[in-house]
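Asks: Just to be clear, the model below is a prediction. Sequence and coordinates:
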Amino acid sequence: MRTFTTFDELAGAVGEELGTSDWLTIEQDRVDLFADATGDHQWIHVDVDRAKAGPFGGTIAHGYLTLSLVPFLGNQVLALETPGAKLNYGVNKVRFPAPVRVGSRVRDTVTVKEVTDLASGKQLVLGHVVEIEGEDKPACVAETVVLLLP
């Protein structure tokens, strides 16, 4: 785990791969709870029997479920203990190159992409690559944006 306590430390880490989270197994219960939370009950995610005959041989996680795990997984890699508030500002780029089959494991590798000065503080862009154990393509590639206020 890499801990940043100053903006200068963050700026000095631009371009650096910080590390990789632990593996997380994607269980059907998590997928079902996400479906309930979002109202997205498409059969490919929640109907185990029907999905067995589908294109992936079983249920898969929602792409947005995978994206929603980025803060949890990323917090295993870095901690922001800079002064002031830390606000999620958005996501610049998101792609879901491969489906996450229920029962598979994922983990996140985090890179500091950029630190930009703003009138209100700093803007931090982090790169995330969520890989699937044993798969060639990642589940998710994203750039998250965090506002760091003084």
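Replies: Received, thanks.

Asks: Every contact and neighbour count from this point should use C-alpha atoms.
Replies: Fine.

Asks: Walking through this structure, point out its strands one by one.
Replies: For the chain, strands defined by DSSP state E occupy the ranges 2-4, 17-20, 24-25, 78-80, 86-95, 105-118, 121-132, 140-148.

Asks: another structure for you, compare them:
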Amino acid sequence: MRWISAIASAAALLGCSPVPSDMFLTLSISTDGAAVETSINGKANAFLSGDSGSMVTSAPLNKLVRSGENEVSFEISPVQPLPETPGFFSKLEISIKGEIIDTMVESDRTIFARELTAEESAKIADGESITITEKFTIDRAALKAMKN
């Protein structure tokens, strides 16, 4: 079992991804009236973060994830001027190369989709920051099976 972990670790260091090369694991984020700092498996990601209060972005995570358990954390904080109801939406989805997808709508290939609850939105509107963490598992064999 240890040699399997060693091989997986070596593959990760070499830039190999558990996501097949003809598939994309895409994280999409939209904010309104909130800043977001995104980290993937504990590492900050500047491209998927923003402090302007209004942001829509998507990026592939193929080389940022590992086989097995992974997590994405979002630290969401208020910005000025603060809207009455701050908004945040994130979606992690797998797609096949060449497909056109709507990054803001859930599909059958959505791994997770998350928006603020009324309570979370109220906290941000009151000037508080919140952290949302989503955990997910990457299994190369399961991803390959999705293509069939």
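Replies: Here it is on my side, so go on. The shown structure was predicted, so the numbers you read here are calculated from the model rather than taken from an experiment.

Asks: quick one: TM-score?
Replies: Once superposed, chain against chain, the TM-score is 0.28 (TM-score structural alignment, normalised by the length of structure 2); 77 aligned residues with a CA RMSD of 5.0 Å.

Asks: which one of the strands of structure 1 lies closest to residue 34 of structure 1?
Replies: Across those, residue 34 of structure 1 has its closest neighbour in strand 24-25 (14.8 Å, CA to CA).

Asks: Apart from its chain neighbours, what residue comes closest to residue 135 of structure 2?
Replies: residue 71 (4.3 Å; CA to CA, 6 or more residues apart in numbering).

Asks: With residue 31 of structure 2 instead?
Replies: Nearest to residue 31 of structure 2 is residue 88, by CA to CA, 6+ apart, at 4.4 Å.

Asks: go on, residue 132 of structure 1?
Replies: Distances taken as CA to CA, 6+ apart place residue 106 nearest to residue 132 of structure 1, at 4.6 Å, with adjacent residues excluded.

Asks: Residue 26 of structure 2 too?
Replies: residue 60 (4.3 Å).

Asks: Could you double-check that the one you found sits in contact with residue 24?
Replies: Yes: with contact defined as CA atoms under 8 Å, residue 60 of structure 2 counts as touching residue 24 (6.1 Å).

Asks: Which one's more surrounded, these two?
Replies: residue 24 (20 against 15; other CA atoms under 10 Å).

Asks: Could you confirm that one falls within a strand?
Replies: Yes: counting by DSSP: H, G, I helix; E, B strand; the rest coil, residue 24 of structure 2 is found in a strand.

Asks: Tell me how far it lies from residue 96 of structure 2.
Replies: Here residue 24 of structure 2 is placed at a distance of 6 Å from residue 96 of structure 2 (CA to CA, to the nearest Å).

Asks: Residues in contact with both of those two, list them for me.
Replies: Residues touching both residue 24 of structure 2 and residue 96 (CA atoms under 8 Å, 6 or more residues apart in numbering): there are none.

Asks: ok, the spatially closest residue to residue 130 of structure 2 that is not a sequence neighbour - contacts?
Replies: With sequence-adjacent residues excluded and distances taken as CA to CA, 6+ apart, residue 130 of structure 2 is closest to residue 76, at 5.3 Å. Contacts of residue 76 of structure 2 were listed using CA under 8 Å, 6+ apart, and they are 34, 35, 36, 37, 124, 129, 130, 131, 132.

Asks: Can you pick out the ones from those that are in strands?
Replies: Using DSSP E, these in strands are 34, 35, 36, 37, 130, 131, 132.

Asks: Spit out the contact partners of the closest residue to the last one other than its chain neighbours.
Replies: I take that to be residue 132 of structure 2. Of all residues beyond its chain neighbours, the one nearest residue 132 of structure 2 is residue 74 (5.2 Å), with distances taken as CA to CA, 6+ apart. Residue 74 of structure 2 makes contact with 36, 37, 38, 39, 131, 132, 133 under the criterion CA under 8 Å, 6+ apart.
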